[in-house]
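Visitor: Provide a 3D model corresponding to the input given below.
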Amino acid sequence: MLTGGSYVQYASILSVTHTTLSAGIPVITDTMRASVLVETGHVELQERPVPTPAPNDVLVEIAAVGVCGSDAHYYRHGKIGDHVVTAPIVLGHEASGRIVAVGAGVPESRIGERVSIEPQRPDPDSIESRRGDYNLCPHMEFYATPPIDGALAQYATIGSAFAHPVPDTVSDIAAALFEPLSVGIAAIGKAGVVAGGSVLIAGAGPIGLVCAQVARAYGATRIVLSDINSARLETALRFGATATVRPDDVGDLEPFDAFVDASGAPSAIVAGIGAVRPAGRVVLVGMGSDELTIPVSIVQNRELILTGVFRYANTWPTATALVTAGLVDLDALVTGRFALDEVADALDADRIEGSIKAVVLPQLVSDGHPASERRSS
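Guide: Next up, the predicted model:
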C-alpha cells in the first residue's frame, strides 16, 4: 500500500507503465493491464485489448480510481440486489485520467485533456434522459455494474460529454473522487439544505463526510454526524461536522431541517426520521436492507418529505467549483494508495481501522513486496 507522498515518490518504488509521446501525440500499445473480478473473492491481473473509442467516445488513460463500498460488496458477495456478477468483470467507477484518443465526432483538440469521468451511459432518447433525470434511465450502462466493465484498468472509454475537464489545480485523485462527491451533492440538494440551516447525517464514512462538506459549503450552520464508531466521529469533525453524536442519543437533540442517511442502518434511519422537524426532509442514500420498517405516523403527522438518491445527474460542474474553491477537500479523505496488482488489498482496505478511502493508481504496478511492508519516502 502507498501511504502518502507525491506521484514521483510512488514511481520511485514502483514500475510505471503508461503511454509515451511522439511529437506530442500519445502512442498507445495494443494491450493493457486490467484487474478482473473472475469470481467472488478473487481478482487477477489480466492482459486485455485496449478498447477503441466509438463515435462520440473518448479513450482515457486512467490515473486514479477510488474504491467504493459497492466494489467491495461485489468482490465479497458477487451481487448487489438484482445486479449479479455472472461473468468476469472489471470493477471501479470512481475514476480520472487523461484523454489519449477520440472517436469520430470528438475534436482531436481534446487529446491530452485531464478529465474526471462520470461513469454513466444513459440512453439519450429515454423519457428520463430527456427530462434531465438521466441517472434514472432504465437503459443505463454504468461502470462496474454487471455486465459493464469499470475503470480498474490502464484505459477505459466513456462518452465525451461524460469526460469532464478538470483544472490543473485539482489532483488526479481528487478528480476521481468527484464521483462520490456527486452523490453528496445530489443528497444535500435533495435535502434542501440552505444557508443557516441544519442537517443530521447518519454514517461517517466517505459519503457521510462528503455530505457534511457539501452542507457546510452550502451554508448550513448546524451539521451533526452520527455513527457507532468513535474514531469516525472524531474524523467527522475535520470534514465539516459541527458536532457528532451516537445514534442512540439522536432523540435528545433539537429537531433538524433535514436528515440524510449514509449508513443504511435501520436503527439509524428510524432515529433520524424522528429527529426531523415538521415539513422537513429525509433523504436515504446508504445501501442497507431492501426493506425497512419506518415510523409512518411521524412521516404523516409532520408531513415529512421522504426520498432516495440514486447516483446523480448534472453534478460535475458543482463538484468542480466546490473543489477548485477549496470548499471541499477530497485528497484528505484518502488513507491508502494501491497499485494495479494490489486491488484485492484495496478492496479490503475498509476493514482496516482508521481507513476512510482507498485509491488505486492503475498505471503503477508494485515492486513485488507485500503492501503492508512497503512505505513511500
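
Visitor: For the rest of this, base every contact and every neighbour count on C-alpha atoms.
Guide: Fine.

Visitor: need the contact list for P362.
Guide: 62-65, 152-154, 339-340 (Cα atoms under 8 Å, 6 or more residues apart in numbering).

Visitor: Next: R216.
Guide: R216 touches 223, 240-241, counting by Cα under 8 Å, 6+ apart.

Visitor: What is the nearest of those residues to V360?
Guide: Distance to V360, by Cα to Cα, is smallest for G240 among those, at 25.6 Å.

Visitor: what's the burial count for the closest residue to V166 other than its chain neighbours?
Guide: Of all residues not flanking V166 in the chain, V115 sits nearest, at 5.4 Å (Cα to Cα, 6 or more residues apart in numbering). Per other Cα atoms under 10 Å, the neighbour tally for V115 reads 25.

Visitor: does V115 sit in a helix or strand, and which one?
Guide: Using DSSP states H and E, V115 sits in strand 114-117.

Visitor: For that strand, name the packing helices and strands.
Guide: If contacts are counted by 3 or more Cα pairs under 8 Å, 6 or more residues apart in numbering; DSSP states H and E, strand 114-117 sits against strand 94-102, strand 163-165, helix 172-176.

Visitor: Could you also give me the structure for this next sequence, so I can compare it with the first?
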Amino acid sequence: MKAAVMNKPLEIEIKEIPIPTVKEDEVLVKVMAVGICGSDIHYYEHGKIGRYVVEKPIILGHECAGVVAQVGKKVSKFKIGDRVAIEPGITCGRCSYCKEGRYNLCPEVEFLATPPVDGAFVQYISHREDFLFPIPDNLSFEESALNEPFSVGIHACKRVNLQPGSTVAIMGMGPVGLTAIAAAKAFGASTIIVTDLEEKRLEAAKRMGATQTINIREEDPIQAVKQLTNDVGVDAAFETAGNPKALQAALSVVKRGGKLAIVGLPPQDEIGVNVPLIADNELDVYGVFRYSNTYTQGMDFISRGIADMRSLITDRYPLEKTMEAMEKARVNKKESIKVMVYPNGMP
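Guide: Model (predicted):
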C-alpha cells in the first residue's frame, strides 16, 4: 500500500509499505478521509510537541474514517463493508485511569501520529475493534473524521460541567475552536462569544453557531467580552489557540467563580498568568487532554445536524499530494480551515 511518510520536518515522501496484518481483536480499515490537525502541522514543522519528539520517520494523520476491509477472528461488532470512524488513541483498559473512565490519561496509550506511533496517511490501517464506531447512514467520511476534533470540544464542555443557558467565550477559531462552538451549542450554551484575527474563520464561527464574533485586529477582546456581558464576564472560557495572549485574555474574561479550560498547547512550557486574579475570583482552571467517552455522543450530535461540519472543509488532496496539503495547512491560515487528505482516491 501507499503511505505518506515524514522522513524529517518539512519533508514527506510517498512510499510503498506492507499492508498491516490484523490481530484477532483488530479490524483492517480502508482509510477514506483524513483531516490535517494542528498537531500534525507542529510535528511536520518542528518535529516535536512538548515531550513527544519525532526521532525516526513517522506517518502523520489521526482524524480519520473509512471502510472495514478485514476483521480479526475475535471481532464481533463489525463486518467487511461497514463504514467506521476511528478513535485514534488505543489504551490499555487495565490501569486506574482506564478503569475510572479517564482513559485519555492512560500512560500506555498508543495514539495515532504521536511519536513513535504511525498515523493514518496510509491506504489501510489496523485498529482495535473497541476504538471503532459505526458511521450513521446520513454522515460522510469527512464529517465522521471531524468527530475527532469535535470530541475535544465535547470533552472541554464536560470538564467545565457546562450547563444549559451558560455564557461561553472561545479564544481561537482553528478547527478545534470552531468545533468547540458546536459542542457548546450542543450542551445548551445560550451565548457563545468567539475571537480570532482572520475574518474567514469568524465567518465560519457564525455558521457553527457563535452568537458574537470579535476580530482581535480591530477590538480588544477583553473589553469586548466585558461589554457583551454587562461587565460580568462569561461562565466559562475556552483557550483553543495555544497562544499566550489568548490564554491571558481568556482568564481575564471569566466571571467571578467561573471556569477556564486550557485546550490549546502553546509552543513554550511556561506562561505568566495573574495568580491573584485566579485566587481572588475563585476561578476553576481545567486542563483538557484529548477526550474520553465522547465518540458515540459526537457522532450523534453531528448526525442530528447540530452544526455543519462539512462547511469547515476548505481544501482536498489525494494521498500523493500529502506534503502539498500539509504546506497549505501550515502557511495558508488566512484561507484554509480544514484540509482533508483522501488515501484511496478523491470523493
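
Visitor: returning to what we had before: what does the residue nearest to V166 of structure 1 align to in structure 2?
Guide: Alignment note (TM-score structural alignment): V115 of structure 1 maps to V84 of structure 2.

Visitor: just curious, which of the contacts of R216 of structure 1 is nearest to G189 of structure 1?
Guide: For the contacts of R216 of structure 1, the nearest to G189 of structure 1 is I223 (14.7 Å; Cα to Cα).

Visitor: give the contact list for E87 of structure 2.
Guide: Contacts of E87 of structure 2 by Cα under 8 Å, 6+ apart are 131-133, 148, 295.

Visitor: what's the closest non-adjacent residue to D329 of structure 1?
Guide: Among residues not flanking D329 of structure 1 along the chain, V323 sits closest, at 6.5 Å (Cα to Cα, 6+ apart).

Visitor: V100 of structure 1 too?
Guide: I111 (5.2 Å).

Visitor: Isn't that neighbour up against E61?
Guide: No: at 10.7 Å, I111 of structure 1 does not count as touching E61 under the criterion of Cα atoms under 8 Å.

Visitor: biggest separation within the contacts of P362 of structure 1, which pair?
Guide: I62 and A339 (12.3 Å).

Visitor: In terms of helices and strands, where is the residue nearest to the spatial centre of structure 2?
Guide: Nearest to the centroid of the C-alpha atoms of structure 2, with distances taken as Cα atoms, centre = their mean, sits P149, at 2.3 Å. For P149 of structure 2, the host element (DSSP H and E) is helix 147-159.

Visitor: In structure 1, what stretch matches that helix?
Guide: Taking TM-score structural alignment, helix 147-159 of structure 2 hits residues 178-190 over in structure 1.

Visitor: what do you get for stretch 187-203 of structure 2?
Guide: Aligned using TM-score structural alignment, stretch 187-203 of structure 2 spans residues 218-234 in structure 1.

Visitor: From start to finish, how long is that stretch in a straight line?
Guide: In stretch 218-234 of structure 1, first residue to last residue: 22 Å (Cα to Cα, to the nearest Å).

Visitor: Can you name the residues in contact with it?
Guide: 193-205, 208, 212, 215-216, 236, 240-247, 250, 354.

Visitor: at 6 Å instead, please
Guide: Contact with stretch 218-234 of structure 1 is made by 194-204, 241-247, as judged by Cα atoms under 6 Å, 6 or more residues apart in numbering.

Visitor: Could you do stretch 246-255 of structure 1 as well?
Guide: 226-228, 268, 275-277.

Visitor: Of those, which pair is most distant in space?
Guide: Using Cα to Cα for every pair in those, the one that comes out farthest apart is I228 and R277, at 23.4 Å.

Visitor: Between the two, tell me which one has more neighbours.
Guide: R277 (18 against 15).

Visitor: Wasn't the more buried one part of a strand?
Guide: Yes: counting by DSSP: H, G, I helix; E, B strand; the rest coil, R277 of structure 1 is located in a strand.

Visitor: Need the counterpart of it in structure 2.
Guide: Using TM-score structural alignment, R277 of structure 1 pairs with K255 in structure 2.

Visitor: what sits against R281 of structure 1?
Guide: So R281 of structure 1 contacts 191, 258, 304-306 (Cα under 6 Å, 6+ apart).

Visitor: Show me which pair in those residues is furthest apart.
Guide: Across the contacts of R281 of structure 1 (Cα to Cα), the longest gap, 11.1 Å, separates A191 and L304.
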